[in-house]
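Peer 1: fold the following for me, if possible:
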Amino acid sequence: MTSWLGIARFGLVQAALGAIVVLTTSTINRVMIVELALPAMVPGLLVTWHYALQVLRPSWGHGSDKGGRRTPWIIAGMGTLALGGFGAALSVQLMQQNMVMGSIAAIVSFTLIGAGVGAAGTSLLVLLANQVDDKRRAAAATIVWIMMIAGFVITAGLAGHFLDPFSTERLLTVAACICAGSFLLTLIAVRGLETGRVNLTKTEDKVPFRQAIAEVWADHTARRFAIFIFVSMLAYSAQDLILEPFAGLVFGLTPGQTTSLSGVQNSGVLLGMVLVGAASTLLPRLMTLRNWTVLGCLGSALALVGLVAAAQVGPGWPLKPSVFALGFCNGVFAVAAIGSMFNMANNGTSREGVRMGLFGASQAIAFGIGGFAGTALADVSRMVLGSPVMAYATVFAVEACFFIAAALLAAAIGNRQGFGVAANPLVLAARHQTSGS
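Peer 2: Below you'll find the model as predicted:
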């Protein structure tokens, strides 16, 4: 099994992946809107397209299953992602000269980004699930995700420093350094990391993708877990684009203050992740990952109810503690769900890549829909209710309902006969499969 140093190496790959993604979804997004004065929907549609491509994750996972090794998929995916990241920066320069050619280049680049993230990310998580002991998976998920967030922070800071004074030439240089550096870091981190290979029978090796995904989807527990991921991540992402506007409108916070508020929320997320990771490793009998997941979802719902109250009370409400509580509960449920996802993918049966691809696709599609749905619901509610304050309260209330639904879904997984004795009720054990599931 992989050591803590090996887990950190997985985290380096995730950080490299995150570095390129944040360059495209944050920095280049901002440049298109501000410096190029394009409508916000242009980069918005490009980011949505990159999420939409994640529906192909199960197919890429199936490819790594059949190939028997994950590392080539990780390297190929990161190479594709790096090309897409540099291409996205290049498309900005082309847009200044020829908008049509620049737009075509942007579409191609974000296609490469979506494909690269899906191929590399799916195989990376499957490899992590295969090579990390089940007692360490929650801690491993915490380490890997914290390192990914660190990749976001470091990249944003360095890019911001070297992009001033801004020019498209500087953007290309910064993008080239980040993309090339991330790919090189991946090559170093994965060297010798994968031990063994997937053992497939000749029959399994010839199974077409449609049959493989049908077999996984027919699995009652895997299907319900994929639905749980979709519902919970839809709730998780729906407030991304409305929390800062809500704080500015209702509480009168400045742009700098709302940015700091996001920092408060992310601090809560990190603390929640660390708590679950540490508790699951040091006190594994304290609670199962399923119970942490349910608790995090219910806590998130309660924190959102607090934001509904904040909309009614206004500046007198303790906004920062409420936002911190939301972030903390989000972190608890997210890292517990990720650890459970590792267990679900690595359950002693074949099709690990397809399973992880299915779960990853559910997460990515929910993220792609969530941000847009949150803003759309806020706009519709404002037109119907005639009050922007009530519109935000409505979105928070709907999110709370989704988190409660997610908690019920998570609580139900593993309760069927034969699963209750598992150390982690979210683990699907082939030897306990029941008829009719």
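
Peer 1: hey, let's count contacts and neighbours off CA atoms from now on
Peer 2: Will do.

Peer 1: packing partners of the helix or strand harbouring Phe396?
Peer 2: Using DSSP states H and E, Phe396 falls within helix 388-412. Helix 388-412 sits against helix 220-237, helix 243-251, helix 289-313, helix 352-385, with contacts defined as 3 or more Cα pairs under 8 Å, 6 or more residues apart in numbering; DSSP states H and E.

Peer 1: and for comparison, fold this next one:
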Amino acid sequence: MTLSWLQIFRLGLVQACLGAIVVLMTSTLNRLMVVELALPVVLPGALVALHYGVQITRPQWGHLADQGGNRSRWIIAGMVLLALGGVGATLAIPLLESNLALGLAVSVLAYAVIGLGVGASGTSLLALLATATAERRRPAAATITWLMMIAGIAITAITAGKFLDPYSHARLLVVVAIICAGAVALTILAVWGIERRVIARAAPAPQSFRDGLADIWADTRARHFTFFVFLSMTAYFMQELILEPYAGLVFGFTPGQSTSMSGAQNGGVFLGMVLVGVAATGFRLGSLRVWVMSGCAGSAAMLIGIAGASFWALPLVPLVVALGFFNGMFAVAAIGSMMQLAGEGADKREGARVGLWGASQAMAAGFGGLTGAALVDAARSLMPVADAFGAVFLFQATLFIASAALAARIMTPRAVAALVPGE
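Peer 2: Predicted coordinates for the structure are as follows:
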């Protein structure tokens, strides 16, 4: 018996909880440090980068989940760690105001725990989905879980924003503590009893983490997919820190207009994800390989348009929305492919495989954003502003084209056929 739609939805609630806590750390606390506490922007940026860097431990978490044969407990344990890290990061805010050194120490520890929690819970969740989801449902499962994460982020941001005014450190702590406690409770309810009702592979023979990772790395397809994840996700995140500045510096957008543009881009991501989930699962149109390649190629085309928008007098917002659409298409198809390839392994180590690819994605997220910003700064010293941004967007487009070519090589029609009829 594989996961039912209701069970997939329940596991999607875990993704919503992950997003709910992480958004508080990356947006609300980020704003408080920069605006209310007047700290350098680089400080919250470095803390967010730390939480990504710590996720290099994802393969270890996946290995532990594989060996134990009980992924639900690691999902819950990771969420508890994430909640503790979230509360700790919140406690650091008043400390940063009264004792900067102590506040920094608590913040570093808290964000490291946040990274550990995301790695443990997120990796184990994806491994369970990869193990127990019917092949033809994997595109929809990827869509459902990631859309629920976006929903968790949006609902938390709106709700927390209403309860935080009038602002005080004490009110912030209460709001964050309630959200974190609710996330842990909802996660326990979401995963309770699911593994007992589905067919999941037996735990693999005991093996050290080093030996297990070596065996996975020896698998050519797994190794190449790791490179694909890093390359494509570097391209995916490269415009994260430069798109809004580009809109302001080159097109004269106000802060409100550029923020609205980012919201519209996320709307495009949502539509792209829905398209893959509905078309691939509901109508069985195309394979995951086709959707990944189409998303990468479409993203590259939109980036070329964005790079030349000021020269060709093209409207920026529609291009950015279309970029989001193709990004969403690519992202959810790539997640579905990851679930597919993790489940194909004869070594029964879905957790370690998903952990390896998750670590690659986390490294790419931090590397891509910082690289895009650094390249723009370097290019602006050599050429006009519009040309500098355009050059980076064109470089990003080449990374997407290279990702599409790599996907074509790795994801053979046989390997990622995705849409086989039946359960």
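
Peer 1: any idea what the TM-score is?
Peer 2: The TM-score (TM-score structural alignment, normalised by the length of structure 2) is 0.96; 416 aligned residues with a Cα RMSD of 1.5 Å.

Peer 1: in CSV: the helices and strands packed on helix 388-412 of structure 1, plus distance to Asn29 of structure 1.
Peer 2: Below are these laid out as CSV (distance: least, Cα to Cα, whole Å):
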stretch, distance to Asn29 of structure 1
helix 220-237, 18
helix 243-251, 18
helix 289-313, 28
helix 352-385, 15
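
Peer 1: can you tell which of these is closest to Leu12 of structure 1?
Peer 2: helix 352-385 (19.3 Å; Cα to Cα).

Peer 1: contacts only, for Val176 of structure 2.
Peer 2: 24, 86-87, 90 (Cα atoms under 8 Å, 6 or more residues apart in numbering).

Peer 1: gap between it and Leu164 of structure 2?
Peer 2: Distance of Val176 of structure 2 to Leu164 of structure 2, computed by Cα to Cα, to the nearest Å: 10 Å.

Peer 1: next one: Leu104 of structure 2
Peer 2: 23 Å.

Peer 1: and Ser310 of structure 2, by the same measure?
Peer 2: Ser310 of structure 2 is 40 Å from Leu164 of structure 2, by Cα to Cα.

Peer 1: for Asn70 of structure 2, same thing?
Peer 2: Distance from Asn70 of structure 2 to Leu164 of structure 2, counting by Cα to Cα: 38 Å.

Peer 1: ok, Val320 of structure 2 next?
Peer 2: Shown here: Val320 of structure 2 relative to Leu164 of structure 2, a distance of 31 Å by Cα to Cα.

Peer 1: those two: which is more packed in?
Peer 2: Val320 (23 against 17; other Cα atoms under 10 Å).

Peer 1: could you look up the SS state of that one?
Peer 2: Of the three states, Val320 of structure 2 takes helix under DSSP: H, G, I helix; E, B strand; the rest coil.

Peer 1: quick check: nearest residue in space to it, chain neighbours excluded?
Peer 2: Among residues not flanking Val320 of structure 2 along the chain, Gln265 sits closest, at 5.8 Å (Cα to Cα, 6 or more residues apart in numbering).

Peer 1: Gly305 of structure 2 touches Leu319, doesn't it?
Peer 2: Yes. Gly305 of structure 2 lies in contact with Leu319 (Cα atoms under 8 Å); the separation is 6.9 Å.

Peer 1: how about the counterpart of Arg353 of structure 2 in structure 1, what does it touch?
Peer 2: Counting by TM-score structural alignment, Arg353 of structure 2 lines up with Arg355 in structure 1. Residues in contact with Arg355 of structure 1 (Cα under 8 Å, 6+ apart) are 58, 61, 216, 222, 344-345.

Peer 1: excluding chain neighbours, what is closest to Cys401 of structure 1?
Peer 2: Ala301 (7.0 Å).

Peer 1: give me the number of residues near the one you found?
Peer 2: Around Ala301 of structure 1 there are 28 other residues, counting by other Cα under 10 Å.

Peer 1: could you find the counterpart of it in structure 2?
Peer 2: Ala301 of structure 1 maps onto Ala300 in structure 2, by TM-score structural alignment.

Peer 1: how close does that match get to Val385 of structure 2?
Peer 2: 21 Å.

Peer 1: could you do Ala378 of structure 2 as well?
Peer 2: For Ala378 of structure 2 relative to Val385 of structure 2 (Cα to Cα), the value is 11 Å.

Peer 1: alright, calling it a day.
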